[in-house]
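# need a 3D model of the following:
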Amino acid sequence: MDKHTEHLHDGWHMEHAVAEQVLEDLAFYRTLIVNVCMIGKANSKDWVLVDTGISHYGERILEAAEKRFGKRTPPKAIILTHGHFDHVGSAIYLSKQWDIPLFVHPGEWDYVIGKRDYPVGDSTVGGGLFSLISPFYPTEGVNLARYVERLPEDGSLPFLSEWKYIHTPGHTPGHISLFREKDRTLIAGDAFITVKQESSFAVFTQHQKVHGPPAYFTPNWEEAEKSVKKLADLNPSLALTGHGLPMEGAILQKQLRELADNFREMAIPKHKRKPH
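Purely as a prediction, here's the structure:
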């Protein structure tokens, strides 16, 4: 773990409504088990929120945003990497408070307007307590129809001219990751993560290592593998993922490449692997 990440590891548990700065224009705030990302320099009026964490964290996200950007400085928009409960939990609350649009990939549309539900969590994937209790996690599609808009098909992102989105399905059909070419910064959502999310011990200690997407909520492993390979080929210099602490530099690139090259053995549960 490098010094930068050590600082984050030591500091994330400070006052609970303070965003942790990763770059001058990128910060994150952890809502119990999942991160929300803030793209924009401190005190800027031009910023965007990525994901909204779990439910009942809306007030704390508001507080963290106010501390970073100032009072009455709403983001221009909310971008959703996907529609799972732990990424959209505070979406309605924040949309109402800020009166701003939400954007989602067209492949995720039915899941965020209440038309379709996600598959129930799969407790058979093993790995720890969070897998075991995953069938009890909410999987009903949330209804954000009043607030949500489709992202354009060309990979561009509203209000984020330096960033593009990459369609990274597998974990969900319309999952996206965000990438900035100039410094190879990646916001990966759950396409891959930097903690073993199946294990409650790893989650609460934030033991850091590149892992595949949360196995209990990933129905399409073939697509998930393609998505990880796509992201590894970008050779990101820094990655901020949906679960776990930021990673950067050679250790990130080495571990992400290893995951991409050995995805079947490292990420896919044994009983889910198709024969060669």
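# for the rest of this, base every contact and every neighbour count on C-alpha atoms.
OK.
# quick one, helices of the chain?
3-11, 58-69, 85-88, 91-98, 109-112, 129-132, 200-205, 221-233, 249-261, 263-266 (DSSP state H).
# which one of these lies closest to Ala77?
Evaluated over the helices of the chain, closeness to Ala77 peaks at helix 91-98, with 8.8 Å, by C-alpha to C-alpha.
# which residues sit against that closest one?
51-52, 58, 62, 74-75, 101-102, 144, 147 (C-alpha atoms under 8 Å, 6 or more residues apart in numbering).
# kindly indicate which of these lies nearest Phe85.
Nearest member of those to Phe85, counting by C-alpha to C-alpha, is Thr52, at 9.5 Å.
# let's compare: structure for the following, please.
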Amino acid sequence: MNSHEGLQDTMENKSMPMTSITSGMGQEVLPDLYCFTDQIVNVVLVGNPDQEDHWVLVDTGMPETANRIVAVAEKRFGENSKPQAIILTHGHFDHVGAVVDLVEKWEVPVYAHEAELPFLTGKLSYPEPDGSVEGGLVAKMSPMFPNEPVNLGTHVAVLPADGSIPHMQGWRWIHTPGHAPGHISLFRDQDRSLIAGDAFITVKQDSLYKVTTQEKEINGPPRYLTTDWDAARESVKKLAALKPTVAVTGHGQPVSGKELTTGLNQLVREFDSRAIPDYGRYVKH
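Down below sits the predicted model:
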């Protein structure tokens, strides 16, 4: 029996000519937390480089970028190294772009929130990206972004209900919906490290100029794909209350210390004016 049976890669041939000045660059945020920028989105490698087979990949970047991610992993953890698991913050195209290719290569399990499973098992497409939303050129381009589900079949499993994360000792997952129904963020209480996914980001993602230059500003989730702004607001409050000391977000550069605290508190206070667009398909009037 083919162990890859049931896999369906809807991201094939969906590569997009979008980039930023940090594309292809990685940075060690902490000794066991490495952030790599894949075009316009971040993937996170969690684990110490000296433990070549004890690491986890969080999110899988843009479509058709598996080779790039494998190269980064092998450079950090050694030749032929593979993660113990892939954890998905959610299933949007820029976070699952290479997931099927990586599962086929590495044969590792994938974990996600129960509410994301329909989008990861071929059952349900996400709502269409909103090209009419208030924002810049990326928002206008968003209708060309794929919204159909990948199908990981039996290779994807639901995260444990107790909040623990397989193969990530000391970390827990937190349900942070709004941008996607089953969106999660990952938190380590010991040093208050946060992997936020797209619950909040550190770049104004709907502006092509700011995406390209990676101008840093703590902002709400990408506007063109966020469908529930009330939930998104509550998720940001929930993460700010954890008082994280360092955060790696799905888009933009990692942020820490006072810059993170001040920016996150400001986002909570000004969420409606700063994050929620003035108009758009998913905005309540």
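# TM-score of the superposed pair?
Here the TM-score for the pair of chains, by TM-score structural alignment, normalised by the length of the first structure, is 0.92; 262 aligned residues with a C-alpha RMSD of 1.3 Å.
# hmm, back to that, buried among the contacts of helix 91-98 of the first structure? Need that as a selection in ChimeraX.
Restricted to buried positions by 16 or more other C-alpha atoms under 10 Å, the ChimeraX selection for these reads:
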select :51,52,58,62,74,75,101,102,144,147
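# now render the contacts of helix 91-98 of the first structure as CSV, adding distance to Lys182 of the first structure.
Converted to CSV, the contacts of helix 91-98 of the first structure look like this (distance: C-alpha to C-alpha, whole Å):
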residue, distance to Lys182 of the first structure
Asp51, 23
Thr52, 26
Gly58, 32
Leu62, 29
Pro74, 26
Pro75, 23
Pro101, 27
Leu102, 25
Leu144, 33
Tyr147, 31
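# sorry, back to before: do you know which of the helices of the first structure lies nearest Ala239 of the first structure?
Of these, nearest to Ala239 of the first structure by C-alpha to C-alpha is helix 249-261, at 7.7 Å.
# mind giving me the packing neighbours of the closest one?
Judged by 3 or more C-alpha pairs under 8 Å, 6 or more residues apart in numbering; DSSP states H and E, helix 249-261 of the first structure is in contact with helix 221-233, strand 238-241.
# comparing the ones you listed, which comes out most buried?
Across those, averaging neighbours per residue (mean count of other C-alpha atoms under 10 Å) puts strand 238-241 on top, at a mean of 25.
# mean shift of that strand relative to the second structure?
Compared with the second structure after the fit, strand 238-241 of the first structure shows a mean deviation of 0.4 Å (mean C-alpha distance after the TM-score superposition for the first structure).
# list the helices and strands that strand packs on?
Strand 238-241 of the first structure packs on strand 185-189, strand 247-248, helix 249-261, going by 3+ C-alpha pairs under 8 Å, 6+ apart.
# I'd like the ones you listed as TSV, with distance to Leu240 of the first structure and mean neighbour count appended.
Formatted as TSV, those follow (distance: least, C-alpha to C-alpha, whole Å; neighbours: other C-alpha atoms under 10 Å):
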stretch	distance to Leu240 of the first structure	mean neighbour count
strand 185-189	5	25
strand 247-248	7	22
helix 249-261	11	18
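# which one of these lies nearest to Gly155 of the first structure?
strand 185-189 (14.2 Å).
# what range does that closest one cover in the second structure?
The alignment of strand 185-189 of the first structure onto the second structure (TM-score structural alignment) spans residues 193-197.
# so how far is that stretch from its chain's centroid?
9 Å (C-alpha atoms, centre = their mean, to the nearest Å).
# what does that stretch rub up against?
89-90, 183-188, 244-251.
# for Pro31 of the second structure, give its distance to Val246 of the second structure.
According to C-alpha to C-alpha, to the nearest Å, Pro31 of the second structure and Val246 of the second structure sit 13 Å apart.
# circling back to that earlier point, narrow the contacts of helix 91-98 of the first structure to those in strands?
Leu102 (DSSP state E).
# could you dump the helices of the first structure into JSON lines and include distance to Pro275 of the first structure?
Output for these, formatted as JSON lines (distance: least, C-alpha to C-alpha, whole Å):
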{"stretch": "helix 3-11", "distance to Pro275 of the first structure": "39"}
{"stretch": "helix 58-69", "distance to Pro275 of the first structure": "45"}
{"stretch": "helix 85-88", "distance to Pro275 of the first structure": "32"}
{"stretch": "helix 91-98", "distance to Pro275 of the first structure": "40"}
{"stretch": "helix 109-112", "distance to Pro275 of the first structure": "31"}
{"stretch": "helix 129-132", "distance to Pro275 of the first structure": "24"}
{"stretch": "helix 200-205", "distance to Pro275 of the first structure": "30"}
{"stretch": "helix 221-233", "distance to Pro275 of the first structure": "12"}
{"stretch": "helix 249-261", "distance to Pro275 of the first structure": "17"}
{"stretch": "helix 263-266", "distance to Pro275 of the first structure": "10"}
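# right, so of those, which gets closest to Ala191 of the first structure?
Nearest of these (C-alpha to C-alpha): helix 221-233, 6.5 Å.
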